[in-house]
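**Student:** predicted coordinates and the sequence they were generated for:
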Amino acid sequence: MPTFLLGPQRFLTTAGTVVRSVAPEGPVATVTAGWQDRETADEELHEVMDGRSRNLQLYRRLTEVIETDDHFAREALAHRDAMDELAGIYSVRLQRALESAYVVARRPTREDIAESAFADAIRGVRDIDAWYLRSVDQLYGELQAAAPPEASEPIARNRAEVAELLRDATVLAIAGGHVGILLRCLRLFEAVPREVPVVAWSAGAMAMTDRVVLYNDNGPQGVRGAEVWDRGAARVHDVVAMPHARRRLKLDDPVHAKAFVRRFAPAACLLLDDGTQVEISADGRVPDDARVLTETGAREGAA
């Protein structure tokens, strides 16, 4: 089934049009868990979906599980604390490695020496990313062993209810918001079935990929190197989904663009600005007319 990755919907709404093109009739399962406490404030989304939406209410279900399964709640909290500690160490290692790569790239040096040094610096950054993801996998394995979701009555019950809603759905629409909460809910309740088309935007689009990458060149702390956040739902492979690209990236900085693209290769760095919609076919191919980041900046056409 195809997956449609969309840009932000706040200023230019395209989700309804895409959903209608995929499934003109029938229930539309929606996920607004990334909105957290505002999850059920989805009247506008319901209207965009022509009154066909059925909210899976994954955030409410997560809250219910935490409140009713003390054992799972304790282990989940310990897991979150460990993930925070890991992310802190990762960030320290990563930012220093990236700064080294940027300095090497800007240093006036003979071309062949400069290219060799830069390539080696990026290999070092990729090694840190790989170490982080291996550590993330280890922590998920520990949580699975300590508190298997299959052994939890509230998780099993909510999974069954979500599965029933998804069986009746003609398409699944996933909104943005807090990508960490969204991923936690999608993962816990197994809410991304392969047999249903998916339309996802903003953080929802990020969650559909192999790995979620956070970036913001215009944040209050200035330019910081992009950081891998977590494993994604892996509905889409070899894609880095990048909503708000124009607002958050210095697309005119050739050093940062070159480092970003090489670091995440062979993944296509997909720029998802307002109004953007990209269909990823069942075979995972990124369309040729998709707007992607290349070593020389943004351009039309996948690498």
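**Tutor:** Looks like it came in fine.

**Student:** CA atoms for contacts and neighbours, from now on please.
**Tutor:** OK.

**Student:** assign a three-state SS to residue 236, would you?
**Tutor:** The three-state label given to residue 236 by DSSP: H, G, I helix; E, B strand; the rest coil is coil.

**Student:** so how far is residue 246 from residue 132?
**Tutor:** As judged by C-alpha to C-alpha, to the nearest Å, residue 132 and residue 246 stand 27 Å apart.

**Student:** for residue 280, same thing?
**Tutor:** Counting by C-alpha to C-alpha, the gap from residue 280 to residue 246 is 22 Å.

**Student:** those two: which has the busier surroundings?
**Tutor:** In terms of neighbours (other C-alpha atoms under 10 Å), residue 280 is the more surrounded of residue 280 and residue 246; the figures are 21 against 14.

**Student:** tell me the contacts of that one?
**Tutor:** Taking C-alpha atoms under 8 Å, 6 or more residues apart in numbering, we find residue 280 in contact with 2, 3, 4, 5, 236, 286, 287.

**Student:** doesn't residue 302 make contact with the last one?
**Tutor:** Right, residue 287. Yes: taking C-alpha atoms under 8 Å as the definition, residue 287 is a contact partner of residue 302 at 6.8 Å.

**Student:** and the two? Which one has more around it.
**Tutor:** residue 302 (18 against 13).

**Student:** can you confirm the more buried one is in a strand?
**Tutor:** No: assessed by three-state DSSP, residue 302 does not belong to a strand; its assignment is coil.

**Student:** please compare the first structure with the one that follows:
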Amino acid sequence: MRTILLGPQRFMTTAGTALRSLGVEGRVATVNAGWEEREDSVEELDAVLEGRATHLRLYHRTFDVIEKDEVFAAAALSFRDHHDSLLSLYRLRLQHAMDGLYAVVRRTREGEQRAKGAHAAYGAVDDAVETVRHVDAWYAAQLKNLYAELDAAAPLDSSGVIAWHRGEIEAVLADSAALVLTGGHVGTLLRALRLFAIRVPDTLPVIAWSAGAMALTERVVLFHEFGPEGATEAEVFDRGLGRVKGVVALPHARRRLRLDDKDRCAVMARRFTDAHCVLLDDGTALELTPDGGLPKGARILGTDGAVHELGAPAPGAAAPTEQGENA
């Protein structure tokens, strides 16, 4: 299973080099549904992929389904409204939990500096992190219920128009030498992937960046600390395809994270300690190891709030040490 995660392609295009590194011949299937109404503006993408692209057009296929399948259209509209309501409650609870966590971090740091003792924090930070994780888990469980309600209201397997599109998509993937997932709006991309039940064979090489890289993971986390409305807390948005395990993908990390704020970075790393928080900045190219792990040199957030490279020697270490991958 060959999978390559790239940094954003707007300012530094590396997808063509990644494709050539795979050494495959034949057509390349592309999913750029995240571009939404710009999905057919593919001149630059075609050039990067050397004219080998076959575009699956999942965004346009989605609207074809909505126009022709009234049952699914009604169920999708209801799902959207309920999901918006759930997100509103989740963000409210998350903000309060994160505010409390940061307050505990500040208080315990000050206490440790004064007391210089090992018990100054009394595990308060770990407990506050667990509170945030509980809110994340609550949201994920409620979202799972919403998906179950959507499936019950409009079973995808009973729709003739969806089945027709799925048949076409499966035929293209079966005849492709590789799959490319581009960036854009990750929510739109995830909905399209789910609607058409995209299952990427392990034998099919995949190249992905930005939203596409996020969609390959098990858990899609949204983040932006320099947004137009100020810093917003990272939120667990949805499930991904799960091809890339043990990774929280962070595209545009330098532009969207306050990497100089060690408290915030440490909190993110501690919140997602079951995975590596991987920075995918311009020029990044990470080919996963044969067992699906991250390669040496991948830049990750550490629980100390600093950026580390996998496989690099620890500070003060006499010799390099291997770092295992999280399950």
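**Tutor:** Yes, it's here. The structure displayed is predicted, hence computed values, not measured ones.

**Student:** could you pull out the helices in the first structure for me?
**Tutor:** Remark: helices assigned in the first structure by DSSP state H are 15-22, 43-48, 58-68, 70-106, 111-146, 153-168, 179-188, 203-207, 245-248, 254-264.

**Student:** can you tell which of the ones you listed is closest to residue 220 of the first structure?
**Tutor:** Within the helices of the first structure, the stretch nearest residue 220 of the first structure is helix 245-248; the backing value is 11.5 Å (C-alpha to C-alpha).

**Student:** give me the contact list for the closest one.
**Tutor:** In this structure, residues lying in contact with helix 245-248 of the first structure by C-alpha under 8 Å, 6+ apart are 215, 216, 217, 218, 219, 271, 272, 273.

**Student:** middle-most residue in the second structure, spatially?
**Tutor:** Most central in the second structure under C-alpha atoms, centre = their mean is residue 214, positioned 2.2 Å from the mean C-alpha point.

**Student:** how close does it sit to residue 278 of the second structure?
**Tutor:** Per C-alpha to C-alpha, residue 214 of the second structure is found 10 Å from residue 278 of the second structure.

**Student:** report the two of the contacts of residue 280 of the first structure separated the most.
**Tutor:** 236 and 287 (13.0 Å).

**Student:** since we're on the residue opposite residue 187 of the second structure in the first structure once aligned, how many residues are nearby?
**Tutor:** Correspondence of residue 187 of the second structure to the first structure, assessed by TM-score structural alignment: residue 180. Neighbour count for residue 180 of the first structure, taken as other C-alpha under 10 Å: 15.

**Student:** so how far is residue 303 of the first structure from residue 180 of the first structure?
**Tutor:** Here the criterion is C-alpha to C-alpha. By it, residue 180 of the first structure lies 29 Å from residue 303 of the first structure.

**Student:** can you check residue 217 of the first structure too?
**Tutor:** Look at residue 217 of the first structure and residue 303 of the first structure: by C-alpha to C-alpha, they are 23 Å apart.

**Student:** same thing with residue 33 of the first structure?
**Tutor:** Relative to residue 303 of the first structure, residue 33 of the first structure is positioned 33 Å away (C-alpha to C-alpha).

**Student:** one more: residue 74 of the first structure?
**Tutor:** According to C-alpha to C-alpha, residue 74 of the first structure and residue 303 of the first structure sit 45 Å apart.

**Student:** more neighbours: these two, which one.
**Tutor:** When residue 74 of the first structure and residue 303 are compared on other C-alpha under 10 Å, the one with more neighbours turns out to be residue 303, at 16 against 13.

**Student:** what about the residue lying closest to that one once chain neighbours are set aside, neighbour count?
**Tutor:** Nearest residue to residue 303 of the first structure, sequence neighbours excluded (C-alpha to C-alpha, 6 or more residues apart in numbering): residue 268, at 6.9 Å. Residues lying near residue 268 of the first structure (other C-alpha under 10 Å) number 22.

**Student:** which residue in the second structure aligns with residue 268 of the first structure?
**Tutor:** When the second structure is aligned by TM-score structural alignment, residue 268 of the first structure is paired with residue 276.

**Student:** could you do residue 197 of the first structure as well?
**Tutor:** Per TM-score structural alignment, residue 197 of the first structure is aligned with residue 205.

**Student:** pretty sure its match contacts residue 18?
**Tutor:** No: using C-alpha under 8 Å, residue 205 of the second structure makes no contact with residue 18, being 10.7 Å away.

**Student:** and the spatially closest residue to residue 15 of the second structure that is not a sequence neighbour, what does it touch?
**Tutor:** Of all residues not flanking residue 15 of the second structure in the chain, residue 48 sits nearest, at 6.8 Å (C-alpha to C-alpha, 6+ apart). Listed by C-alpha under 8 Å, 6+ apart, the contact set of residue 48 of the second structure reads 13, 15, 16.

**Student:** repeat for residue 75 of the second structure
**Tutor:** By C-alpha under 8 Å, 6+ apart, the contact list for residue 75 of the second structure reads 150, 153, 154.

**Student:** ok, now how distant is it from residue 164 of the second structure?
**Tutor:** According to C-alpha to C-alpha, residue 75 of the second structure and residue 164 of the second structure sit 19 Å apart.

**Student:** residue 257 of the first structure: how many residues sit nearby?
**Tutor:** By other C-alpha under 10 Å, 20 other residues sit near residue 257 of the first structure.

**Student:** and it? What does it align with in the second structure?
**Tutor:** By TM-score structural alignment, residue 257 of the first structure lines up with residue 265 in the second structure.

**Student:** look up the closest residue to that match, ignoring the ones flanking it.
**Tutor:** Leaving aside its sequence neighbours, residue 265 of the second structure sits nearest to residue 305 (C-alpha to C-alpha, 6+ apart; 4.6 Å).

**Student:** so the one you found touches residue 257, yeah?
**Tutor:** No: applying C-alpha under 8 Å as the test, residue 305 of the second structure and residue 257 come out as separate, 11.8 Å apart.

**Student:** thank you, goodbye.
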